[in-house]
Structure formats: C-alpha cells, structure tokens
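Build me a structure from this.
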Amino acid sequence: MRQNLQSTGRLRPVDLAREHGLSTQAVRNYEDAGILPAAVRTPSGYRAYSPRHAGALRAFLALVPGHGHRTAAAILRAVHDGAAGEAFRLIDESHAQLLDDRRTLRAVEDALRDLDSTAPTRPAPDAPRPGDTFIGPLAAALRIRPATLRTWERAGLVRPRRDPQTGYRVYDEAAQRDARLTHQLRRGGYLLEQIAPLIRQVRAAGGLEPLEATLREWHGRLTDRGRAMLAGAAALDAYLSEPPAAAPPA
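Next up is the predicted model:
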C-alpha cells in the first residue's frame, strides 16, 4: 500500500482491504454505507481512494469493539455529514451505557453480598419439607405483600411449586433465593425485565457461588470495552485531525 501511495497518490480498494484483512467488497460496502467518504472515480470507472479514506477505515474499525458496528457506522456517517455534534452525542451515549452497565454490576454484587449475609427464611411449621415455606411467611420476611411475590412469579423470576394436597404455593430454598435476589435488585431500582437475565444465570449456575466466575468475566468485559473505547477515541481523533485531502489524481 505504501509503495502504491508514494508512486500515484491513489489507493485502490484492495490497498485498504489488505491492511485490515478485509475483502475489497467490504471496503466498497463501507463506502456505500457512508462509513468512508465518497471515492472519486477514474475515467475507467474504478474507485480511487486517498489516505483520508484509509484514516476513516482505521477509525471505524477501532470504534467497533467499544461501540458496536451500528453505532460506529453512525459516528462516521455523522462526521462525513458535517455533524460532529451528533457523532460526539453517539459517543457520549455509549459511555453512558458503559457506566450504567458498571452500576448494574455493582448492584448485582451488592445484592449477592446481601444474600450471603441474610439468614435463610425460617419455614412455616407446617411446610412440606425442611427449608420450604409458604407465600405468607416469605412475604413477611421480605416485608412485601404476597401479591408482589405473585407478580414476580408471573414474570418468571420466582418459581414456587404447588402443594398437591392444598394447591398452596411452596417456596423451596432456590425459590426463596430467587425472591431475595429479586427483592434486593428491585430495591436498587431495577426493572423486572432487567432482573430476569440475572435470575436465569443464577439458576443455570446452580446457586450463587458459581456466579463468581461469571462476575469476574463481566468485570473483564467491561474493562475491555472501556479500553476499546479509548482506542477508538484515539483513532477517531487522529482522523478528525487530518486536514481535508485534495481529490486523488485519476
């Protein structure tokens, strides 16, 4: 690519593609999508790119890991439309989402820590099995209404079984754990649809202790995303700092 640039001042789609292991069709698609500035055409109809196109492609590919393909594309389109403010707004939204994800992780960790320090709900005297309890005692222990537990059940967050003799809801230790975790997160302001994925993870892991590895991975993903956003910002800043280039010779 460097030799081609030095000799002609013009870059072909294959020159941009090779630098990043892309196909030439991908480069053309990026131009068509507005991710790259429009290329000039040679008299024979071939696309002619410049170092500025190479900078745009580097910026886009650097933004993708932290912001995702759709947002990264929207950022570059906004830049090329002369709407830098919109590009920065999109970047701010991604950072706000990352911060919200960090707060969610902290709330989850706090909830799990509180569960570890909470004594198990004492079962009602007539509970079918040791450790099991009914809706009234569980609601009282959590200081909520039984109707709230029924709402959580309809949302799939708590899964009591039914006593075959009486038809009453019976909450075993796993159901009580799910109810306590839901309660902690609701107190933190989280919606039921935000809590549901965590409850599924707890069930899949078979309890709270196996979630330690999941939480470590979660921390790692957020850290990687934050670093990727920094790298993307640096690449975008380098692109924005480039002076507008003259059209490459045909």
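
CA only for contacts and neighbour counts going forward, please
Fine.

now residue 74, nearest residue through space, not along the chain?
The spatial neighbour of residue 74 that comes closest, neighbours along the chain excluded (CA to CA, 6 or more residues apart in numbering), is residue 87 at 7.3 Å.

The one you found reaches residue 71, doesn't it?
No - the pair residue 87 / residue 71 is not scored as a contact, 9.2 Å apart, by CA atoms under 8 Å.

this one as well, want them side by side:
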Amino acid sequence: MRYLRPVDLAREHGISTQAVRNYEQDGCLPPADRTESGYRAYTATHAAALRAYLALLPAHGYAVSGQVMRALNTGNADAALSAIDRGHAQLLRDRETLDAVEVALEDLAQSAGLAPQPPTGAKEFSIGELAHRLGVTAATLRNWEQAGILVPRREPISGRRSYGADDLRDAELTLLLRRGGYRLDHICTIVEQIRTAGGTQALHAALGDWRKALTTRGLAMLSASVQVARYVELLGIDAPGAARSAPRAR
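You can find the predicted model right below:
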C-alpha cells in the first residue's frame, strides 16, 4: 500500500499541510494511520475525502460540507445525503423566487410604472404565518420592518401585524437578496423602487448578479456530487445508512 504525506495531499490543492491536519482534526477527513515515528500516513481514501470536501465548499459552504463529511466518515450516509438534499432544495427555492421576482418586474413595466395590486380577497398572513412560510423567525420580520423593508398593516386596537400580497412579495425578495449578501439598507432601496416604480435598474443588476451566483453554485454542486460519489465508492457504502467498514486507511 502506498502511503501519502500531508504535503502530498496539500500540494494537489495548493493549501498548507496544517490545513490538511486541521481538516482531519475537524472530522472532514478520516483518521490517518501513524508511522512508527509518529508521522501521519494518508492513503488514496484520504486524498479522495479531501477532494470531496474541497469540492463541497463552494457548493454548500463550510458548515454543511463539514456535516456531510463527518457523516460519511462515521458511516451515516443517510445524514450526509439529507444535508446535500436540503442544499439542492434551497437552490431550487431560490431559483423559483428569482423567477417570480423577475415576472413581477415585467408586470411593473407592462403596467406603465404602476405596481401590481393584489387581487381582491387575497390571503393575509399573521407574522407567525409569514415567518413559517419563509422559514425565518418573527424577530427577523420585525427587523426588516424596522429597516423600512416591510410595512405591514396594524390592527388599530390590538396592534397585530397583517401582511398582504405586496408584503409577501417584498419579504420573498428580501430573503433572496439577504442570501446573496446584500445589506438591509440596500434591500430597502430596491424594495422601495418596486413600490414606487421609480426605476428598477439597481434591482435588475442585483437579480442578474444573483442568477449568476445561483448558476455558479449549481455547477459547483454537480462537481461536488462527482467527488462525493467517488469517495463513497472508496468507503464501500452499499446503500444509504449502511457502510461495510469504518473509513480507515486501506
């Protein structure tokens, strides 16, 4: 069996040997065997694990990528696949929201600068219902309101918030742009442009940038799936949740 040194793994990816050791310590690589003198002895399995982890990063981020690798390295393929599935589901949701916002912009243009009005009798949401629909907390919605992004209707006596169709549109857009790294003050300006139809150039630019980001992430997911599949094959996992053996050096 041919053993690899930390520098051998690091050189392939242009990273430091300390990074390789850190990844092993964090559970993103399976534990390495040791030579008689105490040096780490990696194998082709570790090399494949590193390729999988580094491919996962641009696709799913550090937290999820680590979760996936730690699950695989302990033989829990179900947990790894579930984490990957959630990432794909979120990407699809972002694409659908982006499509909906672009359709709203087309409607604005066709209505000569007038924002589309919600249909009569359209459903209104409480703060809890809207938070559940978006997958955020009520405190997040209150923060968006404080930033001027959301303007819910308030009951005159109870003070309860009520969100209509326009609020849902603005909240969906805010959620999308927040994932794209936009600040609340910038999002407030964009949402105000939709409300007043006073020019949507900044919004078009933001949505264009985010579509590129979604495409980049989708392609990264494809690349990551290839590397993860190769690693799973080396681990000898027959089916989700069943591993032949622990992912030690072979």
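
Which strand or helix spans residue 178 of the second structure?
Assigned by DSSP states H and E, residue 178 of the second structure belongs to helix 165-179.

how about residue 95 of the first structure, secondary structure?
helix (DSSP: H, G, I helix; E, B strand; the rest coil).

Just to confirm, what residue in the second structure is aligned with it?
Using TM-score structural alignment, the partner of residue 95 of the first structure in the second structure is residue 88.

And for its match, the neighbour number?
When neighbours are defined as other CA atoms under 10 Å, residue 88 of the second structure has 17 of them.

How about residue 37 of the second structure?
The tally of other residues near residue 37 of the second structure (other CA under 10 Å) stands at 6.

What is the equivalent residue in the first structure for it?
With TM-score structural alignment as the criterion, residue 37 of the second structure lines up with residue 44 in the first structure.

what does residue 209 of the second structure give?
Using TM-score structural alignment, residue 209 of the second structure pairs with residue 217 in the first structure.

Could you look up the SS state of that match?
Under three-state DSSP, residue 217 of the first structure comes out as helix.

Would you agree residue 115 of the second structure falls within a strand?
No - under the criterion used here (three-state DSSP), residue 115 of the second structure is coil, not part of a strand.

What is the aligned counterpart of residue 86 of the first structure in the second structure?
That one, residue 86 of the first structure, aligns with residue 79 by TM-score structural alignment.

thought its match was touching residue 73?
No - contact criterion CA under 8 Å: residue 79 of the second structure and residue 73 do not qualify, at 11.1 Å.

give me the number of residues near residue 118 of the second structure?
Residue 118 of the second structure, neighbours per other CA under 10 Å, totals 11.

Spell out which helix or strand contains residue 65 of the second structure, please.
helix 44-73.

The match of residue 95 of the first structure and residue 232 of the second structure: what is the separation?
Separation of residue 88 of the second structure from residue 232 of the second structure (CA to CA, to the nearest Å): 19 Å.

What of residue 76 of the second structure?
Taken as CA to CA, the span from residue 76 of the second structure to residue 232 of the second structure is 11 Å.

between the two, which one's more packed in?
Neighbours per residue, other CA under 10 Å: of residue 76 of the second structure and residue 232, the larger number sits with residue 232, 23 against 18.

separation between the counterpart of that one in the first structure and residue 233 of the first structure?
In the first structure, the residue paired with residue 232 of the second structure according to TM-score structural alignment is residue 240. As judged by CA to CA, residue 240 of the first structure and residue 233 of the first structure stand 10 Å apart.

before we move on, what about residue 216 of the first structure?
Counting by CA to CA - residue 216 of the first structure and residue 233 of the first structure are separated by 26 Å.

Likewise for residue 153 of the first structure?
Taking CA to CA, one finds residue 153 of the first structure at 44 Å from residue 233 of the first structure.

Now for residue 67 of the first structure: which residues touch it?
91, 94, 229 (CA atoms under 8 Å, 6 or more residues apart in numbering).

that older thread, the residue nearest to residue 74 of the first structure: neighbouring residues, count only.
For residue 87 of the first structure, the count of nearby residues is 21 (other CA under 10 Å).

other SSEs contacting the helix or strand harbouring it?
Here residue 87 of the first structure sits within helix 84-116, counting by DSSP H and E. For helix 84-116 of the first structure, the elements it packs on are helix 69-80, helix 173-187, helix 211-241, judged by 3 or more CA pairs under 8 Å, 6 or more residues apart in numbering; DSSP states H and E.

neighbours of residue 217 of the second structure, just the number please.
With neighbours defined by other CA under 10 Å, the count for residue 217 of the second structure comes to 18.

No further questions, thank you.
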